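Visitor: structural data only, the sequence is not supplied:
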């Protein structure tokens, strides 16, 4: 995507901006102020502002955004600076607390998708600049490294979008299945060996006798992964069920991922398992949000949690 294309919004990017900017701003006036802050001239905003003043119900946030974006996108040369600044404000948007609470995860997902389209992820941008300035920028190894970083950045952004999209899914089965896919993708990105969900059948034709959400390998140690998206916190019953799978496998350990946290009984059950040399690390989805938002290394994060479980007997730590 060359510079001209980047700042003359193509249809896909244009529609994403129309959907995103209203969500980033709570009120109609705030939408206009957002455009004004990006340097959009008052002559392009005045009629809309006057319309709101005379009848605030005469137009909605999305119509305001579409009208202004259409105006600055029609003249390719006249509004390059404004389009560039507006795009910069969207992709650098970090504080989503100004959004309505119900829109915050959706807003994060949309901004992540826009970042991916315009290729402005900070890490890749720095690598591109380094490529242009470094003496070895034409070497095969260097180009390969840049390509790997670009691919990894795109994978992380796509996984972010899919992760935040989970919170808008109301069907439990669909949400649970997609949660498995998102987390397996995240593990793979950070080099954690993954075996996706599998079912074990009985030897005598009993059909499926055991279902496991996934298996990962960290430091040559196998961990059976269980994921639950429940309304209530995970208690001892679910913990003991997963421990049963661990006890039936030599040298296996476990990880339990919950969307709703863990009750005291669940945490106690995990601590008691340590007495039997079984490590069961407890993790909630808030930790994955923290990892994604702060660009932490997932592998190192889990290694720290595992050390905390072994040394301090704290299976539910947040390093």
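Guide: Arrived safely, thanks for sending. Model, not experiment: these values are computed from the prediction. Numbers count the residues shown, from 1 in each chain.

Visitor: rest of the way, CA atoms for contacts and neighbours
Guide: Fine.

Visitor: ok, now which ones touch residue 195?
Guide: 214, 215, 216 (C-alpha atoms under 8 Å, 6 or more residues apart in numbering).

Visitor: okay, pairing it with this:
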């Protein structure tokens, strides 16, 4: 279908709007992929290392260079981005309202530049139902941050609780929900035994035993030796994740016993970094495991990065 040429001003406005309507790169990329039909080109951009505007600019420029293939997708991006009128997904990141204001202004400028482009694109209008489905998928992704924030608020409430038994049961559910949120496949509900939570999960083709403690004193090396014994009783490649919300004694980090070399350690500060959204749980586990493999140190403080 032959359509009128897209102006340079409209393309600049599109780049600006795309860079502002989503805060997280993952959500922006998903919105673009769901909007386009020929979305393979999206994977040719380095979304992780590039700033958002640079990634968007590279994508649009590459599409413009091959308009015979991507003209309809450019028009779809123009239309779908200019149709955005709900910016509530920015609220979590936008205490002062600056992000929302910038997003609204950039979308308004895009609308002003795109008037008249879609009069002959009946195919796009007929795809309204699919567009709504795509928007729902993006909203589902955005709700991730909201669910994580709910878990954070629950944890902060638990931290002030004086009922240690009740705190333990609620922590059991919180950790279970957290591991489900990050698709870490808890094999069975995490079970509370005394001050200790036991469970298991799978990550990156490795099975992990989980042990979590929330007590008034730091975990000592004896606790790690007991956990190491549990791990050694499982299949050869089974690993362990020990979570101590009140930290570890110096003997835990100084021990050279081979029985602890199949586990990695997390503390309460690590957990708060995950709940704050500063690092994803699966990324934290990967970094700690890689560091332990490279150095033999099972207690790597992510906060020091």
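Guide: In hand now; what should we look at? Quantities reported herein were computed from a predicted structural model and do not represent experimental measurements.

Visitor: quick TM-score on the pair, please.
Guide: Here the TM-score for the pair of chains, by TM-score structural alignment, normalised by the length of the second structure, is 0.54; 188 aligned residues with a C-alpha RMSD of 3.3 Å.

Visitor: need the contacts of residue 195 of the first structure in JSON lines (columns: distance to residue 36 of the first structure, neighbour count and secondary structure).
Guide: Below are the contacts of residue 195 of the first structure laid out as JSON lines (distance: C-alpha to C-alpha, whole Å; neighbours: other C-alpha atoms under 10 Å; DSSP: H, G, I helix; E, B strand; the rest coil):
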{"residue": "214", "distance to residue 36 of the first structure": "49", "neighbour count": "21", "secondary structure": "strand"}
{"residue": "215", "distance to residue 36 of the first structure": "51", "neighbour count": "21", "secondary structure": "strand"}
{"residue": "216", "distance to residue 36 of the first structure": "49", "neighbour count": "20", "secondary structure": "strand"}
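
Visitor: by how much does the top helix by length along the first structure deviate from the second structure on average?
Guide: When the first structure is parsed with DSSP state H, its longest helix is helix 140-165. Compared with the second structure after fitting, helix 140-165 of the first structure has a mean deviation of 1.8 Å; criterion: mean C-alpha distance after the TM-score superposition for the first structure.

Visitor: ok, back up a step: would you turn the contacts of residue 195 of the first structure into a markdown table with distance to residue 299 of the first structure?
Guide: Listed next are those as a markdown table, based on distance: C-alpha to C-alpha, whole Å:
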| residue | distance to residue 299 of the first structure |
| --- | --- |
| 214 | 16 |
| 215 | 15 |
| 216 | 11 |
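
Visitor: map residue 114 of the second structure onto the first structure.
Guide: Aligned counterpart of residue 114 of the second structure in the first structure: none (TM-score structural alignment).

Visitor: can you show me the helices along the stretch 201-305 of the second structure?
Guide: 221-232, 250-254, 268-275, 281-295 (DSSP state H, counting those that start in this stretch).

Visitor: packed most tightly, which of those would that be?
Guide: Across the helices of the stretch 201-305 of the second structure, averaging neighbours per residue (mean count of other C-alpha atoms under 10 Å) puts helix 268-275 on top, at a mean of 18.

Visitor: what range does it cover in the first structure?
Guide: Counting by TM-score structural alignment, helix 268-275 of the second structure lines up with residues 285-292 of the first structure.

Visitor: re earlier: redo the helices of the stretch 201-305 of the second structure as a markdown table? Include distance to residue 131 of the second structure.
Guide: What follows is the helices of the stretch 201-305 of the second structure, written out as a markdown table (distance: least, C-alpha to C-alpha, whole Å):
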| stretch | distance to residue 131 of the second structure |
| --- | --- |
| helix 221-232 | 48 |
| helix 250-254 | 53 |
| helix 268-275 | 32 |
| helix 281-295 | 31 |
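
Visitor: closest one to residue 144 of the second structure among these?
Guide: Comparison of those against residue 144 of the second structure by C-alpha to C-alpha identifies helix 268-275 as nearest, at 11.3 Å.

Visitor: give me the mean distance between the closest one and the first structure.
Guide: Here helix 268-275 of the second structure, set against the first structure after superposition, deviates by a mean of 1.6 Å using mean C-alpha distance after the TM-score superposition for the first structure.

Visitor: ok, and what's touching that helix?
Guide: Helix 268-275 of the second structure is contacted by residues 148-149, 151-152, 243-247, 279-281, 301-303 when judged by C-alpha under 8 Å, 6+ apart.

Visitor: residue 36 of the first structure: how many residues sit nearby?
Guide: Using other C-alpha atoms under 10 Å, residue 36 of the first structure is surrounded by 16 other residues.

Visitor: could you identify the helix or strand that succeeds the helix or strand hosting it?
Guide: Mapping residue 36 of the first structure onto the secondary structure by DSSP states H and E places it in helix 28-37. Per DSSP H and E, the first helix or strand lying C-terminal to helix 28-37 of the first structure is helix 46-54.

Visitor: tell me which residues of that next one are tucked away?
Guide: For helix 46-54 of the first structure, burial by neighbour count (16 or more other C-alpha atoms under 10 Å) applies to 48, 49, 52.

Visitor: residue range in the second structure corresponding to that helix, please.
Guide: Helix 46-54 of the first structure corresponds to no residues in the second structure, going by TM-score structural alignment.

Visitor: hey, what's the angle from that helix to helix 28-37? Just curious.
Guide: If you take axes from the mean of the first three to the mean of the last three C-alpha atoms, to 10 degrees, helix 46-54 of the first structure sits at 160 degrees to helix 28-37.

Visitor: the longest helix of the first structure - contacts with which helices or strands?
Guide: Helix 140-165 of the first structure sits against helix 104-118, helix 122-133, helix 172-189, with contacts defined as 3 or more C-alpha pairs under 8 Å, 6 or more residues apart in numbering; DSSP states H and E.

Visitor: highest mean neighbour count out of those?
Guide: Comparing those by mean neighbour count (mean count of other C-alpha under 10 Å), helix 104-118 comes out on top with a mean of 21.
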